[in-house]
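Colleague: When you get a sec, could you give me coordinates for this:
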Amino acid sequence: MVKFYSYIDDHEKLKFAVICAKTEGKFVLCKHKMRDTLEFPGGHREAEEFIVDTAERELKEETGAKDFTLEPVCIYGVKEGDGDETYGMLCVADITSFEPFDSEIEKIVITDTLPDNWTYPTIQPYLLKELNRRNLI
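Modeller: Below is the predicted model:
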């Protein structure tokens, strides 16, 4: 279950950043080397890292984004099987240029259409729905 929040009192609870990135109006998705699915760029926050810095770092590492704008949208929470909720920051980005990159990502996919084969099918469609509700995609 995914919930959305405009505020969280303890930013240390933010463990992930996920970025809905576009370039020239098309979605920028990632295909991990170890998976057959697609996902938004994103990843874990490092110790003492601000969550927006996490989003910028992950966008660069996973897509090769060189020039871009990035805006935080909201906080999302995902309930784990044990009932605990983990939190992340959902962002949007517009990438205007790319450079070569070397990471766990096999390739980026630039597309008008969104996939059926999401890496995280219980999370990513809800993030999209929230972005659509906010007229951000």
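
Colleague: going forward, measure contacts and count neighbours with C-alpha atoms only.
Modeller: Fine.

Colleague: The residue of the chain positioned farthest from its centre is in what secondary structure piece?
Modeller: Distance from the C-alpha centroid of the chain, by CA atoms, centre = their mean, peaks at residue 82 (23.8 Å). Using DSSP states H and E, residue 82 sits within no helix or strand.

Colleague: one more to put side by side:
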Amino acid sequence: MIQVAFYDIAEESLFDFAVIIAIKEGKWILCRHKDRRTWEFPGGHRDPGEWIEDTARRELYEETGAEHYTLQPVCAYSYLRQGEKASFGMLYYAQVDELGPLPAFEIEEVKLYDKFPEKKDFWTYPDIQPFLLRKVSGLGIK
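Modeller: Next comes the predicted model:
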């Protein structure tokens, strides 16, 4: 079981990763990793010495090819698996105006969705991603 918690503020040094819930032309942008059949929001781990917003910008580009967009922070969050230490991330929202070619990294495919299938095996991280989506949707985005 995974517990997800949201925070208004957190120390920059706590963040391990950034996740970006992105929309283009009113549709959600999701990506699929080359090694998986499931879908996820763009995001990834922070490089040493990197500011978390720079992580978000880098990952959004690497995983979607986004070239022109606006990015805004939503909140900090953590997830905790039983018996493990909590991991902290920063959640962002991006309004993407233009997607360029998908860079040759780990992402196989990018799709735009009006709504998400209700299949249990759709999400890569089914215990986390729906919480993040609800958080952003609760802000009246989309």
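
Colleague: that older thread, the residue farthest from the centre of structure 1 and residue 109 of structure 1, how far apart?
Modeller: Using CA to CA, to the nearest Å, residue 82 of structure 1 is found at 34 Å from residue 109 of structure 1.

Colleague: One more: residue 65 of structure 1?
Modeller: Where residue 109 of structure 1 is concerned, residue 65 of structure 1 sits at a distance of 13 Å (CA to CA).

Colleague: how long is stretch 40-56 of structure 1 end to end?
Modeller: Start-to-end, stretch 40-56 of structure 1 (CA to CA) is 13 Å.

Colleague: Identify each buried residue in that stretch, please.
Modeller: 40-45, 51-52, 54-56 (16 or more other CA atoms under 10 Å).

Colleague: most centrally placed residue in structure 2?
Modeller: Central residue of structure 2 (CA atoms, centre = their mean): residue 19, at 2.8 Å.

Colleague: which ones among the buried residues of stretch 40-56 of structure 1 are found in strands?
Modeller: Judged by DSSP state E, those include 42-44 as members of strands.

Colleague: Quick one: those as TSV, columns for distance to residue 24 of structure 1 too.
Modeller: Output for those, formatted as TSV (distance: CA to CA, whole Å):
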residue	distance to residue 24 of structure 1
42	20
43	24
44	27
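
Colleague: out of the residues you listed, which one sits closest to residue 130 of structure 1?
Modeller: Nearest to residue 130 of structure 1 among those is residue 42, at 16.9 Å by CA to CA.

Colleague: Just confirm residue 61 of structure 2 is within a helix.
Modeller: Yes: checked against DSSP: H, G, I helix; E, B strand; the rest coil, residue 61 of structure 2 lies within a helix.

Colleague: Assign a three-state SS to residue 37 of structure 2, would you?
Modeller: Residue 37 of structure 2 ends up coil, using three-state DSSP.

Colleague: which residues does it contact?
Modeller: For residue 37 of structure 2, the contact set (CA atoms under 8 Å, 6 or more residues apart in numbering) is empty.

Colleague: Could you check how many residues crowd around the counterpart of residue 74 of structure 1 in structure 2?
Modeller: In structure 2, residue 74 of structure 1 lines up with residue 75, judged by TM-score structural alignment. By other CA atoms under 10 Å, the residues close to residue 75 of structure 2 number 18.

Colleague: again with residue 114 of structure 2
Modeller: Neighbour tally, residue 114 of structure 2, other CA under 10 Å: 11.

Colleague: Next: the one 3 residues further on.
Modeller: Neighbour count of residue 117 of structure 2, defined by other CA under 10 Å: 10.
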